[in-house]
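*Asks:* sharing a model that was predicted from the sequence below.
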Amino acid sequence: MIETGQAAPLFTLQANNEQTISLSQYRGKNVVLYFYPKDMTPGCTTEACDFRDYHPMFAELDTVVLGISPDSVKSHDKFIAKHELPFVLLADPEHEVAEAYGVWVLKKMYGREYMGIERSTFVIDKEGNIAKVWPKVKVKGHVQEVLQFIKEELQS
């Protein structure tokens, strides 16, 4: 997994609303890059709605929120519409970006092993470096913790 202090791996991915988004276009802003396993699942919906509810506070801190999962753009469009998400979701169906960030991992559930996203969040500072990493995220209280970190550590 990418560590604090390293340059954030650059990427360009398809996003909702037929947009193409590059990480480099956000240089000069803080970026919360969160990886999640699947649209419309309970934990992922809770996490996305928490980011939605706190979105104005992130915006006040000059911070952009980007979500990434292996789901399709079409799936993201439905997820955004259903839950009125005010931020961009990026499609990483080949999990290239997830692999670059070290969050595409072997998972186990009900005795079955498979590759998938380890729910993780990265805060990228205005210079494009990793300021903080949260691996193996537990959803409850996570968004507030990310917001607090940005308030305390990245505001000058």
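*Replies:* In hand now; what should we look at? Numbering: from 1, shown residues only.

*Asks:* C-alpha only now, for contacts and for neighbours.
*Replies:* Will do.

*Asks:* which residue of the protein lies farthest from its centroid?
*Replies:* Note on the chain: the largest C-alpha distance from the chain mean falls to G111, namely 27.7 Å (Cα atoms, centre = their mean).

*Asks:* try this one side by side with the last:
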Amino acid sequence: MLNVGDKLPEFESVNQDGETVKSSDFLGKKLVIFFFPKANTPGCTAEACDINDNISLLQKEGYQIVGMSADPVSVQKKFHVKFGFQYPLIGDESKEILEKFGVWQMKNFMGREYMGVMRTTFIFDEKGICTRVIDKVKTKDAAKQILKNS
């Protein structure tokens, strides 16, 4: 998994509207990328909505926000529209970006092992250097966790 001090991995993908999104688009801006396991599930919805509800506070601190999971872009689109998110969502079905960030990992739930997305938030400075990693995300307080120490 990426650590504080690591550089923003290079990536190119499409958002919920099919628009190309590249990591280089965020250089010169503070960036929050939050990775969530699955769109439209209770915890992921709580996290994404909390961030959206506090978007003005996050933007006031200069943050650009991006959400990402392994869901198809079509699923991200429905999730985005349903809740009116004011930030882009990226679906990484290939898991290529998820692996670059180190969030595609073996998980264990009720005795069953499977590969999945570890709920993690990364914060990058204007130079694309990771300044914080939040690996114990509180879904209903995700924005507060991001804003802490900002």
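*Replies:* Ah, there it is. These figures come from a predicted structure and were not determined experimentally.

*Asks:* now the residue farthest from the centre of structure 1: how far from K138 of structure 1?
*Replies:* 21 Å (Cα to Cα, to the nearest Å).

*Asks:* burial of the residue nearest to S74 of structure 2 when sequence neighbours are not counted, as a residue count?
*Replies:* Closest residue in space to S74 of structure 2, ignoring its immediate chain neighbours: Q16 at 6.9 Å, by Cα to Cα, 6 or more residues apart in numbering. When neighbours are counted by other Cα atoms under 10 Å, Q16 of structure 2 registers 21.

*Asks:* do the same with the one 3 residues further on
*Replies:* Residues lying near E19 of structure 2 (other Cα under 10 Å) number 11.

*Asks:* one more: E12 of structure 2?
*Replies:* 15.

*Asks:* same check on D125 of structure 2?
*Replies:* 20.

*Asks:* ok, for it, nearest residue in space, not its chain neighbours?
*Replies:* In space, and not counting its chain neighbours, D125 of structure 2 is closest to K30: 4.7 Å by Cα to Cα, 6+ apart.

*Asks:* can you tell me the SS state at A48 of structure 1?
*Replies:* With DSSP: H, G, I helix; E, B strand; the rest coil as the basis, A48 of structure 1 sits in helix.

*Asks:* need the contact list for the nearest residue to it once chain neighbours are set aside.
*Replies:* The shortest distance from A48 of structure 1 to any non-neighbouring residue, by Cα to Cα, 6+ apart, is to L85 (7.3 Å). L85 of structure 1 makes contact with A48, C49, R52, F79 under the criterion Cα atoms under 8 Å, 6 or more residues apart in numbering.

*Asks:* can I get those in CSV including neighbour count?
*Replies:* Formatted as CSV, the contacts of L85 of structure 1 follow (neighbours: other Cα atoms under 10 Å):
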residue, neighbour count
A48, 26
C49, 18
R52, 20
F79, 20
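
*Asks:* what lines up against the residue farthest from the centre of structure 1 once you look at structure 2?
*Replies:* Correspondence of G111 of structure 1 to structure 2, assessed by TM-score structural alignment: G111.

*Asks:* ditto for P42 of structure 1
*Replies:* Aligned counterpart of P42 of structure 1 in structure 2: P42 (TM-score structural alignment).
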